[in-house]
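*Asks:* My questions are about this predicted structure, shown below with the sequence.
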Amino acid sequence: MSLTDSIIGRPLATSEERAEHIGVAAGIPIFGLDGLTSAAYGPEAAMTLLIPLGIGGVEYGWRIIGAILILLAIVYFSYRQTIAAYPGGGGSYTVASENLGEKPGLLAAAALMIDYILTAAVGISAGVTALTSSVQGTRFAGLQSHTLLICLIILVILALVNMRGVKDTGTAFMLPTFLFVSTLLALIVVGMWKTIHAGGHPMPMAPIPAALPASVGTLGMWMLLKSFASGCAAMTGVEAVSNGVMAFGEPRVQRAQRTLTVIIGILMVLLFGIAYLAKTYRVMPMDPDAAHFQSLLSLLVTAVFGRGWFYFLTMGSVLVALALSANTAFADFPRLTRAIAMHDYLPHVFILRGRRLLYSHGIYALTGFTAVILILFGGVTDRLIPLYAIGAFLAFTLSQAGMVVHWKKGEAHPGRVWHMFVNGIGAVATGITTVVVLVAKFRAGAWVTALLVPVLIGIMWVVKRHYSRVRREMSDMAPLNLVNLQEPIVVIPMARWDRITEKAMRFGLLLSKEIKVVHVHSDDEEGSLDEIWDEHVMAPIKREGLQEPELVTIPSNYRFVITPLMDYILKLEEENPGRKVAVLLPELVVRHWWENALHNQRVQLLKLLLLVKGNQRIVVVNIPWYL
């Protein structure tokens, strides 16, 4: 078994695709881990901004999570309908494109691509934050200074796991997902039990400072809006199931809907439970820049269980689950880019399936862009959160608006008005949230996302224009044109006479009777091709009675080689209208990649320039010599 097979598995035949389909149990970690793990950082993201409100921040944080839960329920019912209406995968791009038109579809596509990249970055970053938080006060406290490196290592591991395919990924992530959910549910149940036995007021960890004088009135309302906008990060990833319906086995619609129901149900319980415990235990998040920083979840687990074995089990499961939550992006981003590429808005390479029946190039692209984001922001979650959620809510809004149009255009049936109402409520709710998130987070970094969306749309328009031009030029299926068939003028650049150039000359004699061997000679060059030309080249040709090639020697006082060759070839093509010019490039092919550094790369450069500056009448032919 090769190393590649050991790491990412053996190649799968197309006929094995059905065996790669998944059920509800595997669908939860694949499509739900991002949403579920947002319970670990969503409440904290909301409550961190309420620190200036002091004791009041605990109460307001509870209310904000309540508002998010209501919004989450609305989005859940909306996406259940989307799954039923689009059993082939009804992501925001598909729904918006088919029902709202091309431009809204591109807007949804750009928003979703950015959201998935940020999903991967935030998930990994949050996982590493949980790790560095849990080891504060131990001999591993120094890990915090290596946050970025740990993030990048986890990213590479995730990419390799996902290269094995959907089924293997689901199997690998099932245990960490269920351990994460189980430990948090245990935290909530035990915390509530202790709260009840303490008469509703368990011992708080530490006194919370009083509110600052400025934390009332208009400033307080603005703070609450910003807190709500940050907390909405807990809703990202909800769309994942509707994008990946085709990954499920039959009956895929019912399985996808059940998967979505389980994911949203668990997420609502976790969000409610964590917010409730933070309120009853009076735990507020720490300033991320504070010395010995601990996450809100770390503080809650300490308050309920202390720093025993369960603390480390819980924080370990949170670390693993958060790091793996980026897998939701890895599951959906390749499917999204494939759908966009099918409409010519992204390179067609995203359509191709790899050795494990998945869209490998989407995984490569996501890995690369996520690495860039992590490097730019140092792998710190709180620096990434302001960019987050805007793309998701914009996609939510377009998808729900598209579904309203879908029901309106469809055939009349008893539930039609109800379906339109549900999706309409979803569109209005997520639309308002999008505006709130954008305004509240704009100066904190949301402007970056707002700028990237139109830039990405512009790039997709350029790609579409290119493919449209290619299609126009290639679609003329006229009968084979046999007019003006002539042998090409063969040009062979030749620095010296050796085995490689001999092979090129032999092939050139097969192609044409008109061959021009071009030798660029500099003043400091010892010897010249002219000195051996007659004996080694012309004599054998004359003996066989073949057409004699012409040796063209170009002096180069300044030792330039590529420029004189290009000038000669382009001039020759211009002087021979109607004739093809075939440039034969003798090239040494080495066995090991590192050996390329031992040879000059003039052939590659000349080939590139000929392709860039040439035209339909210049043909480039490689003549390889395998070392």
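*Replies:* Noted; the coordinates are in hand. Numbering: from 1, shown residues only.

*Asks:* rest of the way, CA atoms for contacts and neighbours
*Replies:* Fine.

*Asks:* can you pull the buried residues of the helix or strand encompassing residue 454?
*Replies:* Assigned by DSSP states H and E, residue 454 belongs to helix 447-474. Residues 449-450, 453, 456-457, 460-461, 463-464, 467 are the ones in helix 447-474 that count as buried (16 or more other C-alpha atoms under 10 Å).

*Asks:* do stretch 221-234 as well
*Replies:* 223-234.

*Asks:* so which of those comes closest to residue 83?
*Replies:* Lowest distance from residue 83 to those (C-alpha to C-alpha) belongs to residue 234, with 21.1 Å.

*Asks:* got a list of what the closest one touches?
*Replies:* Neighbour list for residue 234: 35, 38-39, 41-43 [criterion: C-alpha atoms under 8 Å, 6 or more residues apart in numbering].

*Asks:* Assign it to helix, strand or coil.
*Replies:* Assigned with DSSP: H, G, I helix; E, B strand; the rest coil, residue 234 falls in the helix class.

*Asks:* Closest to the centroid, which residue in the protein?
*Replies:* Centroid-nearest residue in the chain, with C-alpha atoms, centre = their mean: residue 366, separated by 2.2 Å.

*Asks:* give me every residue that touches it.
*Replies:* 117, 330, 333.

*Asks:* Which of those sits closest to residue 180?
*Replies:* Distance to residue 180, by C-alpha to C-alpha, is smallest for residue 330 among those, at 19.7 Å.

*Asks:* And the closest one, how far from residue 213?
*Replies:* As for residue 330, its distance to residue 213 is 46 Å (criterion: C-alpha to C-alpha, to the nearest Å).

*Asks:* next up, a second structure to put side by side with the first:
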Amino acid sequence: LVLVAAGTVATFYLVPIAIGITILLAILTLSYRQTINTYPAGGGAYIVAKDNLGTTPGLVAGASLLVDYILTVAVSISAGVAAITSAVQGTRLDFLEHHRVALGMFLIAFIALINLRGVREAGAIFAGPTYLFVLTMLALIAYGLFRYYTTGEVLPTPSGEELHFDDSVGSYDYSTLTGFALVWLLLRAFSAGCTALTGVEAISNGVTAFEQPDAKNAITTLTLMALIMTVLILGTGFLAYKLNAHPSAEGGQTLLSLVSRHTFGSGVIYYIIQGATAAILVLAANTAFAGFPRLASLIAADRFLPRQFANQGDRLVFSNGVLILAVLAAVLIAIFKGEEQAMLPLYAVGVFLSFTLSQSGMFVHWLRQRKAEEAQQRIREQEQAERVHVTEDPTRFVHEQTRLEAIERDKGGNWLVSIIINGLGALISFIVLIVIAVTKFTHGAWSVLVLIPLLVLMFRAINGHYRLVAAQLSLDKARPLPAMQHRVIVPVSGIHRGVLPALQYARSLAGDNNEHVTAVYVEINPQNTEELRQEWERWGNGIPLTVVKSPFRSVTEPLMKFISREAETHKEMITTVVLPEFVPRAWWQQLLHNQTALLIKGRLLFYPNVVVTSVPHHLRR
């Protein structure tokens, strides 16, 4: 769509750009086949980079992919909404154009809900739209080219169209669009088209989600996906070029909508194509819903993200990852008002950074493996040389040595092919990364390049916290603690049935020694205090009552000071605060009462050597 800025004649470059993208896809497919073979348990960029390049490159790859998964959902959903609004232009539903954000939010919630029900359910629901999209696109390409070559009809050139390049370059006549300006335009278009390749990483990262044999099925899926994408990218690019298709830069119909409407008219088939397109774009978002939670769980398992991301729900789904992804993608759509073109400059930077790190990691992996094999070969040769002196048949030894050398030559050939494939993948990915970063830098890519290091710093901070916690909880040099007596404090707001069980429990902790237990009442109204003292003589069970005055009518602050003072005075004892609580029968009734006990528990959580115990009294009605 970046070619829109270059006018009608520049659509000629659709085909060579499409060819370049498919060549890149082929290289990445071969590279990731190697990755899946080497890491059959799941070889995403995070694992490969961490194992072969180190922790920091692994975290960079992980941060890049997490950002790109979020953008995948936001961009795919926004593009799906654009397909829907393109189809309903001029109909009673054209008002949807003004509600793109709300429609995008609804689709995100729908996909999140499906994924919370489980991976198998999500796969079953989205299988149909996938097949429908592929079939309709193949039909569009075949019939569109047939119709073009039999009728010669093309789309009309929009009236008043003027050649525009980047805002910083200005307006050009096509004949002047040469040299750097032309190269810059083509690089921008190529970088925008590379967003179609982001699904390659998701397959490599989710090998374990496939049925057994999972690695073989993942490789087959990756290959089929690459073949289908090649046909669709080349076919639609060539058809759009032949039909002189170019959408308006100010909005309106998408390029695919223009081509399909020109080919099939505005009938049922057109709406089927647009519906299938919207569905497949939603499915692209679903791919991120599968990849983001799984990647977050791997990073969390290494203690670089909160442990909640590593927890699976009752349907074996990483529910927290699904929910966080949905929220962040929804926020992006709201910020950019559902305009996918505004988000595209942010897109693909992260995934090609992860491509580069992953393939570089595989390159290092093959180098290390080769060195290890050479070391093992030297050991075997030394052992064979020692055995030759004791063998009874030297000829037999020579034949065996020749056979082993042939096997090693075959291994060396396989190693050479593997390192060339992954080395080429790393080099090409790095070049594309530079192209994307440079051509999209001023259009928003800078924010992603800043965000990724910030995420890595966050990962390090989280990991540092977990390390400190582990060190402080370690039993190394620790000794068993001696038994201690309780200093029991019972905060009361009055005397009633809910207080009596708490007083009983407090006496049991103190061993019927009332010197170690006290009830404390914060005085707001002196008249109420006098009434409480009279009732306490009867119901206090011999426990002394301490009254703390509160001149500013605050309850929690004077109570906190009293507890802190008691804990400081009785350091040789455990200060136990027993909170009497009554529990209403219905949940909504809880909202009608003060949450003083909850506030007290929250404050005391940060007081050392203070234990809080709740004694609930359940109301029956």
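*Replies:* Received the coordinates, thanks. All values reported here derive from a predicted model rather than from experimental measurement.

*Asks:* coming back round to it: can you tell me which of the buried residues of helix 447-474 of structure 1 lies nearest to residue 105 of structure 1?
*Replies:* With C-alpha to C-alpha as the yardstick, the closest approach to residue 105 of structure 1 among the buried residues of helix 447-474 of structure 1 comes from residue 457, at 10.0 Å.

*Asks:* The closest one contacts residue 106, doesn't it?
*Replies:* Yes. Applying C-alpha atoms under 8 Å, one finds residue 457 of structure 1 in contact with residue 106, separated by 6.2 Å.

*Asks:* what's the single longest helix in structure 2?
*Replies:* The longest helix of structure 2 (DSSP state H) is helix 394-439.

*Asks:* same for that helix, what does it pack against?
*Replies:* Helix 394-439 of structure 2 sits against helix 14-38, helix 179-193, helix 349-387, with contacts defined as 3 or more C-alpha pairs under 8 Å, 6 or more residues apart in numbering; DSSP states H and E.

*Asks:* for the ones you listed, which one sits closest to residue 472 of structure 2?
*Replies:* Closest to residue 472 of structure 2 of those is helix 349-387 (C-alpha to C-alpha; 34.9 Å).

*Asks:* which strands and helices sit next to the closest one?
*Replies:* helix 45-52, helix 55-87, helix 394-439, helix 445-473.

*Asks:* swap the cut-off to 10 Å and go again
*Replies:* Here helix 349-387 of structure 2 touches helix 14-38, helix 45-52, helix 55-87, helix 199-205, helix 394-439, helix 445-473, going by 3 or more C-alpha pairs under 10 Å, 6 or more residues apart in numbering; DSSP states H and E.

*Asks:* before we move on, the earlier item: could the helices and strands packed on helix 394-439 of structure 2 be laid out in CSV, adding distance to residue 341 of structure 2?
*Replies:* Converted to CSV, those look like this (distance: least, C-alpha to C-alpha, whole Å):
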stretch, distance to residue 341 of structure 2
helix 14-38, 18
helix 179-193, 10
helix 349-387, 15
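
*Asks:* which stretch among those helices comes nearest residue 48 of structure 2?
*Replies:* Residue 48 of structure 2 lies closest, by C-alpha to C-alpha, to one member of those: helix 349-387, at 5.7 Å.

*Asks:* returning to that earlier point: quick one: which of residue 330 and residue 213 of structure 1 has more around it?
*Replies:* residue 330 (28 against 8; other C-alpha atoms under 10 Å).

*Asks:* so who does the more buried one touch?
*Replies:* Applying C-alpha atoms under 10 Å, 6 or more residues apart in numbering to residue 330 of structure 1 gives the contacts 30-31, 116-117, 119-120, 158-159, 161-163, 166, 324, 362-364, 366-367.

*Asks:* which SSE is the equivalent of it over in structure 2 in?
*Replies:* By TM-score structural alignment, residue 330 of structure 1 lines up with residue 289 in structure 2. For residue 289 of structure 2, the element it lies in under DSSP H and E is helix 268-301.

*Asks:* Without its sequence neighbours, what residue ends up closest to residue 448 of structure 2?
*Replies:* Distance criterion C-alpha to C-alpha, 6 or more residues apart in numbering; nearest residue to residue 448 of structure 2, sequence neighbours excluded, is residue 346 at 6.3 Å.
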